[in-house]
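Engineer: Predicted model and sequence below, questions to follow.
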Amino acid sequence: MKSLNISPEDLYSRAGLARAITWVESKREDHQQQARNLLADVMIRTGKARRIGITGVPGVGKSTFIDNFGSHLTSLGHKVAVLAVDPTSRRSGGSILGDKTRMDKLSVDPSAFIRPSPAGETLGGVARKTRETLLLCEAAGYDIILVETVGVGQSETVVADMVDVFLVLMLPNAGDELQGIKKGVLEVADIIAVNKSDIDEKAALRAARHYKNALHIMTPADPSWLPPVATISGETGSGLKALWKTIENHKIVTERSGSHDKKRSEQQLRWMNSLINDGLMHAFKQHPVVNAEMSSIIQKVADGEMPASLASDTLLKTFLQ
């Protein structure tokens, strides 16, 4: 891949932003260094966007919801970027690529930018690239960033740790709604929205009551904010205006309580610590002496000839020397 010089001003063009994100996603060290330098230059332009995380069970209609919700936001004069965290793309083929083609409105909206996550990455790798892409989109003038979690498992909590408000979409007519919700997802949810209420309004309202009852017995992620439960239709657009008002109210409440700034600061520090851990692990695995001893020690641990504690101590001492 040919190196390209990109200035902070180039990010204001879609082509320049796309090239910068390619640097972020590249595995080449020189490209990664260029991306870090660019991020350092534009950090002063970041931090002002509304960061919204979105997750939902399979079939909940995330693509349609994001298409119509994002279009509603652009109609209000906002610039919207849609990013994805998809750690399962190696197995599933990366459904966000299909989602992009199904977002008929946003895909042709000049005020919107859609970027799928890199295919075949580990969760940590995708999260790192998504965080840096988010900052580039903010520097490019996008004032609302929608971060969609496509995969399952830890991706929900990872996305929740890079956004200001975390929205969980639910189905109205699932037989065992509460059993299908992971406790960890509810613990990080700021808003729950029962989607597809146009199909069965009574079922949607009934499901909303269930979720409200479940939330009452849990400790909210933010002491200043009790997560509300809304009923919406991503297909018809019903409830989307009210949902946006709820998100705006969340910003007002959390900024007034100070939890918004506190959350942003804690996210930055956790990200820094995560990058340090990643860097140390990379350096550890690249250490020539550690690399030479690793195979034999791994085999001894696997065969039960050496305890894991002694093996780790041995390798760490070698690394530190």
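Structural biologist: Thanks, I have the structure now.
Engineer: hey, let's count contacts and neighbours off CA atoms from now on
Structural biologist: Noted.
Engineer: Is Lys100 part of a helix or strand, or is it coil?
Structural biologist: helix (DSSP: H, G, I helix; E, B strand; the rest coil).
Engineer: residues touching it, list them.
Structural biologist: Taking C-alpha atoms under 8 Å, 6 or more residues apart in numbering as the criterion, Lys100 is in contact with 63, 107, 114, 116.
Engineer: now Val159
Structural biologist: Neighbours of Val159 in contact, by C-alpha under 8 Å, 6+ apart: 53, 85, 127, 147-149.
Engineer: mind redoing it with 10 Å?
Structural biologist: 52-55, 84-85, 127, 130-131, 147-149, 166, 188 (C-alpha atoms under 10 Å, 6 or more residues apart in numbering).
Engineer: circling back to that earlier point, I'd like the contacts of Lys100 laid out as TSV, including secondary structure.
Structural biologist: Rendered in TSV, the data for those read as follows (three-state DSSP):
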residue	secondary structure
Ser63	helix
Ser107	helix
Ile114	strand
Pro116	coil
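Engineer: Please list only the buried members of those residues.
Structural biologist: Neighbour counting by 16 or more other C-alpha atoms under 10 Å classes 63, 107, 114, 116 among the contacts of Lys100 as buried.
Engineer: Use this one as the comparison:
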Amino acid sequence: MNQDKNKTALQELNGIEQPDSLSKEALNKVLYQRKQQPTPETLVAQILEGNKTALSRAITLVESTQAAHQEKANSIIQSCLPKANRSIRIGITGVPGVGKSTFIEAFGKYLTSIGKKVAVLAIDPSSSISHGSILGDKTRMEELVKDENAYIRPSASGNTLGGVARKTRETIILCEAAGFDTIIIETVGVGQSETAVHSMVDFFLLLKIAGAGDELQGIKRGIMEMADAIIINKADGDNVAKAKLAKTEFNRALHLFPTKKSQWTPTVSTCSAYEKKGIEDVWETITKYINLVKDNGYFEENRRNQNQFWMMETINEQLKLDFYNHKQVMALLEQNKKALQNNEISPFAAALNLLEAYYSK
């Protein structure tokens, strides 16, 4: 009787105990697998089988600055070289907001639909303050990332020229060895420094938008001169007429440039990545270009020149790292920085002091 009096409508009853949201067994299994460091030989074997996980682990080693990782990475790259150089490499650039990610997803999905295997190497800008990077391209390409015949690898640009990750060139080799026959490199933006991207691809694609004042850039050298094709994106809705006008303006501008060594005449076309219109025409243009340069011998000549360029770039990068990691340079660097701030020494004299310390090793 007393028990019934204590019961009220507001009394909380014991519910069903909720299970743990995280399985300790699964967590321990994941942690164990992460601790296991596969040998370079194991990674190479898995990469050649098309294993994306192994490919990602190998790229992580390539991007690492640790000496032990670099040794493994060099071994992996050397083993993968015989299976490389069997893809079409496409560089895609454009100003922020031009729709690069949307275009690449629509373009990539079209390529996989016709039997191609596509690897997207997306370069994300790094903050000059925090040095961090969002690396959100997989989120922005939500359909392509789920495609079995596609692979997306975002990398931070760091302080490298043109927003090209330091090891992008080596990453291309690994992707080719994994069986990807079309490599797309997305850059952070446009500018004179995009030469770095141009020097590692077979076809350079420049995305533009109409009505943004870009037409005036058509009479300037630099990025326009390097482009093999110009695509006016977002040619949909009220923008269709503007896109057609922009196409005419760019076509006129391209006639001012000298003939390319490839003997290819750059083309201008419109497309809507959002509505997936004009995407097929872009691939037809690239196919025509590849057929032309393979027939006239420019394709192989360009690849050889690119290899020489990246040999020199690798030497420059290694010398730079060696210089700043030199013990005497590291000890004198802060002293010279303070002397510069106090106007006690000129920048040129400070640089000579550091170089003398480096060469006296």
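Structural biologist: Perfect, I can see it now. None of these values were measured; they are calculated from a predicted model.
Engineer: Now the TM-score, please.
Structural biologist: Here the superposed chains carry a TM-score of 0.89, computed using TM-score structural alignment, normalised by the length of structure 1; 318 aligned residues with a C-alpha RMSD of 2.5 Å.
Engineer: The aligned partner of Glu148 of structure 2 in structure 1: what's it in contact with?
Structural biologist: The pairwise alignment with structure 1 assigns Glu148 of structure 2 to Pro110, based on TM-score structural alignment. Contacts for Pro110 of structure 1 were tallied using C-alpha under 10 Å, 6+ apart; they are 14, 74, 79-80.
Engineer: most neighbours, which of these?
Structural biologist: Highest neighbour count within the contacts of Pro110 of structure 1, by other C-alpha atoms under 10 Å: Val80, with 27 neighbours.
Engineer: Now Arg19 of structure 1: which helix or strand?
Structural biologist: helix 14-25 (DSSP states H and E).
Engineer: With Val158 of structure 1 instead?
Structural biologist: Assessed by DSSP H and E, Val158 of structure 1 sits inside helix 155-160.
Engineer: Now that helix on structure 2. Mean distance?
Structural biologist: Superposed on structure 2, helix 155-160 of structure 1 shows a mean distance of 2.6 Å to its aligned residues (mean C-alpha distance after the TM-score superposition for structure 1).
Engineer: Now that helix: buried residues?
Structural biologist: For helix 155-160 of structure 1, the neighbour count (16+ other C-alpha under 10 Å) marks 155-160 as buried.
Engineer: Skipping its backbone neighbours, what lies nearest Val126 of structure 1 in space?
Structural biologist: Among residues not flanking Val126 of structure 1 along the chain, Val85 sits closest, at 6.2 Å (C-alpha to C-alpha, 6 or more residues apart in numbering).
Engineer: Let me see the contact set for whichever residue in structure 2 pairs up with that neighbour.
Structural biologist: Matched by TM-score structural alignment, Val85 of structure 1 corresponds to Ile123 in structure 2. Contact partners of Ile123 of structure 2, counting by C-alpha under 10 Å, 6+ apart, are 133, 135, 137, 153-158, 162-165, 168, 185-189.
Engineer: cool, Met330 of structure 2 as well?
Structural biologist: Counted by C-alpha under 10 Å, 6+ apart, Met330 of structure 2 has contacts 323-324, 354, 357-358.
Engineer: What separation is there between the residue lying closest to Lys48 of structure 1 once chain neighbours are set aside and Leu106 of structure 1?
Structural biologist: By the measure of C-alpha to C-alpha, 6+ apart, the closest residue to Lys48 of structure 1 outside its immediate chain neighbours is Asp143, 6.9 Å from it. As judged by C-alpha to C-alpha, to the nearest Å, Asp143 of structure 1 and Leu106 of structure 1 stand 15 Å apart.
Engineer: Next, count neighbours for Pro347 of structure 2.
Structural biologist: Using other C-alpha under 10 Å: Pro347 of structure 2 sits among 14 other residues.
Engineer: what separates it from Lys337 of structure 2, distance-wise?
Structural biologist: Plainly put, Pro347 of structure 2 is 9 Å away from Lys337 of structure 2 if you go by C-alpha to C-alpha.
Engineer: Give me the aligned partner of Val185 of structure 1 over in structure 2.
Structural biologist: Residue correspondence to structure 2 (TM-score structural alignment): Val185 of structure 1 is matched to Ile223.
Engineer: so is Ile184 of structure 2 in a helix, a strand, or just coil?
Structural biologist: What three-state DSSP gives for Ile184 of structure 2 is strand.
Engineer: That one -> structure 1?
Structural biologist: Residue correspondence, TM-score structural alignment: Ile184 of structure 2 in this structure matches Leu146 in structure 1.
Engineer: mind listing the strands for the stretch 251-361 of structure 2?
Structural biologist: Assigned by DSSP state E, counting those that start in this stretch, the strands in the stretch 251-361 of structure 2 fall at 267-270.
Engineer: just to revisit the earlier point, looking at the buried residues of helix 155-160 of structure 1, point me to the pair that's furthest apart.
Structural biologist: Ser155 and Ala160 (8.5 Å; C-alpha to C-alpha).
Engineer: okay, and the common contacts of those two?
Structural biologist: Once C-alpha under 10 Å, 6+ apart is applied, the residues that Ser155 of structure 1 and Ala160 both contact turn out to be 55, 149, 185.
Engineer: got JSON lines for these, with neighbour count and secondary structure too?
Structural biologist: Formatted as JSON lines, the entries for the shared contacts of Ser155 and Ala160 of structure 1 read as follows, by neighbours: other C-alpha atoms under 10 Å; DSSP: H, G, I helix; E, B strand; the rest coil:
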{"residue": "Thr55", "neighbour count": "25", "secondary structure": "strand"}
{"residue": "Thr149", "neighbour count": "26", "secondary structure": "strand"}
{"residue": "Val185", "neighbour count": "20", "secondary structure": "helix"}
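Engineer: Now distance to Asn195 of structure 1 too, for these, in TSV please.
Structural biologist: Rendered in TSV, the data for those read as follows (distance: C-alpha to C-alpha, whole Å):
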residue	distance to Asn195 of structure 1
Thr55	12
Thr149	16
Val185	17
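Engineer: Out of those residues, which is nearest to Lys202 of structure 1?
Structural biologist: The closest of the shared contacts of Ser155 and Ala160 of structure 1, once distances to Lys202 of structure 1 are taken by C-alpha to C-alpha, is Thr55, at 23.1 Å.
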